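Participant: sequence-free structure coming up:
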């Protein structure tokens, strides 16, 4: 049984205290079916609820509150409505969600509580329930945490089923029939006994006046659309160039802005001399944007000190910005180095006061009372990972206009409600006076959860006399001024008993806590309590070990930190799964069998591991298989990496992924996300590292911050476990197991245990 530490109890109490006082937490959550303001569409289309709009021509528009950044969400979410509505997907269009609280992402916030998966008691359930209610009231709409389908699974299906019920009621009233005698199929209503039939569209106006009655959702065995491979609706547009990303925005009269930003972390502007630059071709103005955050969250939007050059074309603006004479104050971190950062992390591990996230049994007592039958079998190791940039293919950009008392944004974003707030603050208008035009994302990975580019663009637009202005970062700026995945160090110690089974397990990590930085930058409030992202994937592992202690030391970071695809799981899985392999080797056991023996109480995990190993088969001569198993965002993934080493270079030829993500809404999307995650994770495992010297990021482009080339991407095979459990996350869970699976294969080939990323052979 998991033990609750005092602080974990206080966390649950903080989420529920107010509810206990007033009884609010015991009330049912507020509805997510109807928006505050009715949806308004042109022509004779009518809104049947806050998610579904029906037109007389029998086309349906579904409101999609999440960003499409390559994960297929513009296809998966309409599938949920179309399934319950009995509507062909080909007749379903999509529209971006307006700023209403029913579209808030409840799952992303609810799942942020630092509970172990075994924590299923009343207090934990009530804390999750209450935090979901809080999320509904806050109304924060964001795409992150692999939560889009998970969050929409019930409300969007209920919206489709409710709309179907309203149509049946309208037809029953018009035909004088009992609703139970009317069936629906393929966007039509049928009364078989009389031979009557009609399209949904012919009853659109009448249905809007009806009640849906008792909404009953389909059982999974009745699904005809969910569970099928459906091509992504934006796929063709991406192939033929018709797809529109944020950088493609072209409002009339638009001008461009290129930036110069402080080269050091925390650097500030000392002075500029625009002489000569203002006379360059196309240049319109030079604007100090160091005050871009003024009036917004006390200067905490994350917008970095700098200067913008506005011109008629981006090239003109870029050339002029590079020629601009700028002086900088280096700021308080001018002497910061990677060596100093690593030293601070190790110093934190040497210190005291680590926050204990999970404990079971008594690690100290287990060691103290060891019989000594297997002397020397306490294994210790230290692992480390560097900072990482996002390096999305579409560079950071934002187009903004400040005119007529309004702020207009043209933007690719993962967090519309957040950027609206930042734009309102910087632009000096009410939130209701911000218009957001959303576009496809050319990669997100957590970078577009931020609003720094919005603060910059609005600050520039304020000085452009009503002209829309597009701010574009160069690739070098994208790498050097990112919000980075934290660097981290972990020390692990475990003891084997006489049978070669892990008896005790201790995991202590150190690194920056990103949530506090993120909430202050983007919401204007500091985070309360410990940050679960620092230790996720370590404190909530499923291996059955009788004595465990998992703790973390949060270290203040001068390097700006942000969410990066799979966040803390991306490094804690590397630490955990690599060390599990070390223990298997020390015990003289096969690493797969060693893991399976600790999963007797977790049959789903054991099944996923077995499926991956079975599908991988036997490696060819000269190659080895490495295994890793990890659960993140509710999804269990086992990976087997097939690796060779030649002339000191690590080559990954094939990766087999077995996935249990609950019910697979669109299996093709899941396979695509595993392929994407493997490429993303391998880029970091084999080459990704952001280093700091003299207070500045040293990397600048793909030459020194490499991502996998097409010829380096391995064959990725995905095996999906059939399930009727509710869907879990898919976008991120394929990333964490990649690095340890490769490292474990390298050990089998070379005998070298690589304990730091990126992986480098001695």
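Facilitator: Alright, I've got the coordinates. Please read all numbers here as calculations on a predicted model, not as lab measurements.

Participant: from now on I want contacts and neighbour counts done on CA atoms only, so please keep to that.
Facilitator: OK.

Participant: just the strands in the stretch 51-200 of the chain please.
Facilitator: Under the criterion DSSP state E, counting those that start in this stretch, the stretch 51-200 of the chain contains strands at 52-54, 60-64, 92-96, 183-185, 188-191, 196-199.

Participant: of all those strands, which lies closest to residue 675?
Facilitator: Residue 675 lies closest, by C-alpha to C-alpha, to one member of the strands of the stretch 51-200 of the chain: strand 60-64, at 24.7 Å.

Participant: just how off-centre is that closest one within its chain?
Facilitator: Mean-position distance between strand 60-64 and its chain equals 23 Å (C-alpha atoms, centre = their mean, to the nearest Å).

Participant: so what's residue 587 closest to, chain neighbours aside?
Facilitator: Closest residue in space to residue 587, ignoring its immediate chain neighbours: residue 500 at 4.9 Å, by C-alpha to C-alpha, 6 or more residues apart in numbering.

Participant: ok, second structure coming up, stack it against the first:
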């Protein structure tokens, strides 16, 4: 009944909106699937049974369109298809597939509407359904927001089941039996007499069979792969150094390029002197590109060295030159004129705080670089008739659009070959490297040109995590938190990021308050306000986006109020929490860490919680104050994603997220001087060192009623848990990241 109601609601609303908006085809278009993109270049004798399954006489290829940047996206997508297709992972090949609206992300809409993830009311679910329509109409093929599993959980299993049943229908037609009399096992259809027909042997005939779309998905109790420990498809190549990435592309007659861009992001090149570079060995050509200059040479090293030898005259950055002015812009944004949202305003905060606040504090979070190990790169081969692009990307269709705009070539003649990504953290949501590479390749028609950023250019021209400031106050009574007021000021991530794609970001930016306004606590007087600061340095999505800073702001203010009340940090969070899965993860970390047990002198234990991307995540950090500084001893983490698809990868992603969150909180920041980022390499942006890494214990819960992703949710609570632990150990409150401004780490 629930599913019937969902379909009816979605049909009614999308149809109503389409009619009201004058789009007569809206409902029909929403219900109509996109054409199968695999059919365009299908070899003779091959079958593309769905957009996700291609079978030839010798290979079963599963299409995994979500980008893999180290998080295991290829393996989890392949497993979702393989579970229903009835193949093992060692029987298949994988391919990212061509960019296509058929691969639009069905899970993006969930976090794009102003309803808390814990709100499953009819209205909230209706608006989420409605928000999916523009995602489909625009063909938003994007990897991000921890959506790979939520996006694929149903549709990839369905794709596998359709392919399986279509192969059975093919075998039934060829052998004169009923499809219901057939079964499948490890890549073969089994006839009633036990004869095995491999999927590959059925490929050419299956291509002539109408797909069987009325399928039933297997119950989890029948799963062979999902929910069980799996070895990722890429574990052997990555362990042996044989995994290929975009930076490894090597084509006949390939040239290499490097760039120098204005250190002031978005500012122009006024003039340059390239006489020294032109005389350097291997240099083929020097060309101007938007915002800078490029060197084309016979290898990457020579191109980079020549680019460094060019003397450039740069225009001034279009944002404040120095950090003091960036912080001042945030401080000036706490005004009613700059208010962007106030989705959380319960009780009467003003009346509750009229007599004064027990706590009134300010928190700060700096710009942060993405700094993945693989620097930005893209290889482009341009001719007036066709363009081929090899790169790691999370936004392949944006690339098509922008290359078409630059070259004037129809996007049907632009071919994006997505590659494995050596880390991203949001970096590959941008496509500036492809735009630059396209301008360069147009100077060398017919020859592939690989553009590789030097590490310094990569970090100097990153679009970093947003800078943010928060101001909080509150009251306590009778040992309880009774009033909570948090204001957060930051520039709009969505306006900055989508502006570079010429896509307007309408309405309030939910990322300004993400991880703060939507927390499941029942505080009598409770308000969270977002303030939109003016555009400063250009920014982009960084692992967990707004919640990456807001998890620190929100939980640390709560922790300060709990201590002011004299309450136990874990027990008061549990008392306030009104969401069962969130209570469960708090109880779990309490049990895991033996919360309340005695600790050695100089040791401290801190708890923190944040719900982000629909996932409740709680952490306890234990530290010791040693003669050499603060030592991180152990971290306990509990999170609930509804269903864990691969326990091994789940454990790895949680631990990686914790390390990412802790390391950046400890000592990372991007600062600007004279309009330029000062941190240009890993020696200036270290993160956590190996010897500093604590033991991390993970527990995954499966009580929530929706399937969620885990790549980002472990990040937001980590800085808060560390700050709260340091307070417990030393009595020092840390309200500004990075923490090494105020404490030393052992």
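Facilitator: That came through fine. As the structure is a prediction and not an experimental result, all values here were calculated from the model.

Participant: contact partners for the spatially most distant residue from the centre of structure 1?
Facilitator: Most distant from the centre of structure 1: residue 194, at 51.7 Å, with distances by C-alpha atoms, centre = their mean. Taking C-alpha atoms under 8 Å, 6 or more residues apart in numbering, we find residue 194 of structure 1 in contact with no residue.

Participant: now residue 635 of structure 2: which helix or strand?
Facilitator: strand 629-640 (DSSP states H and E).

Participant: which part of structure 1 matches that strand?
Facilitator: Using TM-score structural alignment, strand 629-640 of structure 2 corresponds to residues 649-660 of structure 1.

Participant: what of stretch 524-537 of structure 2?
Facilitator: Going by TM-score structural alignment: stretch 524-537 of structure 2 matches residues 546-559.

Participant: and the matching stretch, which residues are buried?
Facilitator: By neighbour count with 16 or more other C-alpha atoms under 10 Å, stretch 546-559 of structure 1 contains the buried residues 546, 547, 548, 549, 550, 551, 552, 553, 554, 555, 557, 559.

Participant: from the chain's centroid, how far away is it?
Facilitator: Distance of stretch 546-559 of structure 1 from the chain centroid (C-alpha atoms, centre = their mean) equals 21 Å.

Participant: got the end-to-end distance for that stretch?
Facilitator: With C-alpha to C-alpha, to the nearest Å as the measure, stretch 546-559 of structure 1 spans 38 Å from end to end.

Participant: now do the contacts for residue 165 of structure 1.
Facilitator: By C-alpha under 8 Å, 6+ apart, the neighbours of residue 165 of structure 1 are 211, 212, 213, 214, 215.

Participant: pretty sure residue 465 of structure 2 contacts residue 425?
Facilitator: No. Counting by C-alpha atoms under 8 Å, residue 465 of structure 2 stays clear of residue 425, with 10.0 Å between them.

Participant: what is in contact with those two at once?
Facilitator: In contact with both residue 465 of structure 2 and residue 425: 370, 542, using C-alpha under 8 Å, 6+ apart.

Participant: double-check that residue 493 of structure 1 belongs to a helix.
Facilitator: No. Counting by DSSP: H, G, I helix; E, B strand; the rest coil, one finds residue 493 of structure 1 to be strand, located in no helix.

Participant: what's around it, how many residues?
Facilitator: Residue 493 of structure 1: 17 surrounding residues under other C-alpha atoms under 10 Å.

Participant: and it, what pairs with it in structure 2?
Facilitator: Using TM-score structural alignment, residue 493 of structure 1 pairs with residue 473 in structure 2.

Participant: is it true that residue 238 of structure 2 lies in a strand?
Facilitator: No. Remark: residue 238 of structure 2 does not belong to a strand; assigned using three-state DSSP, it is helix.

Participant: what's the match for it in structure 1?
Facilitator: Using TM-score structural alignment, residue 238 of structure 2 pairs with residue 238 in structure 1.

Participant: now swap in residue 616 of structure 2 and tell me
Facilitator: With TM-score structural alignment as the criterion, residue 616 of structure 2 pairs with residue 636.

Participant: which SS state does that match fall under?
Facilitator: Following three-state DSSP, residue 636 of structure 1 is assigned to strand.

Participant: contacts only, for the residue nearest to it when sequence neighbours are not counted.
Facilitator: Among residues not flanking residue 636 of structure 1 along the chain, residue 660 sits closest, at 5.2 Å (C-alpha to C-alpha, 6+ apart). The neighbours of residue 660 of structure 1, taking C-alpha under 8 Å, 6+ apart as the test, are 604, 608, 635, 636, 637, 720, 721, 722, 723.

Participant: between those residues, which has the most around it?
Facilitator: Within the contacts of residue 660 of structure 1, most neighbours by other C-alpha under 10 Å means residue 637, with 29 neighbours.

Participant: surely that one meets residue 737?
Facilitator: Yes. In this structure, residue 637 of structure 1 is within contact of residue 737 by C-alpha under 8 Å, at 7.4 Å.

Participant: which neighbours do those two have in common?
Facilitator: In contact with both residue 637 of structure 1 and residue 737: 629, 630, using C-alpha under 8 Å, 6+ apart.

Participant: what's the burial count for residue 259 of structure 1?
Facilitator: Count around residue 259 of structure 1 with other C-alpha under 10 Å applied: 26.

Participant: with residue 711 of structure 1 instead?
Facilitator: Residues lying near residue 711 of structure 1 (other C-alpha under 10 Å) number 6.

Participant: can you find the partner of it in structure 2?
Facilitator: Applying TM-score structural alignment, one finds that residue 711 of structure 1 aligns to residue 691 in structure 2.
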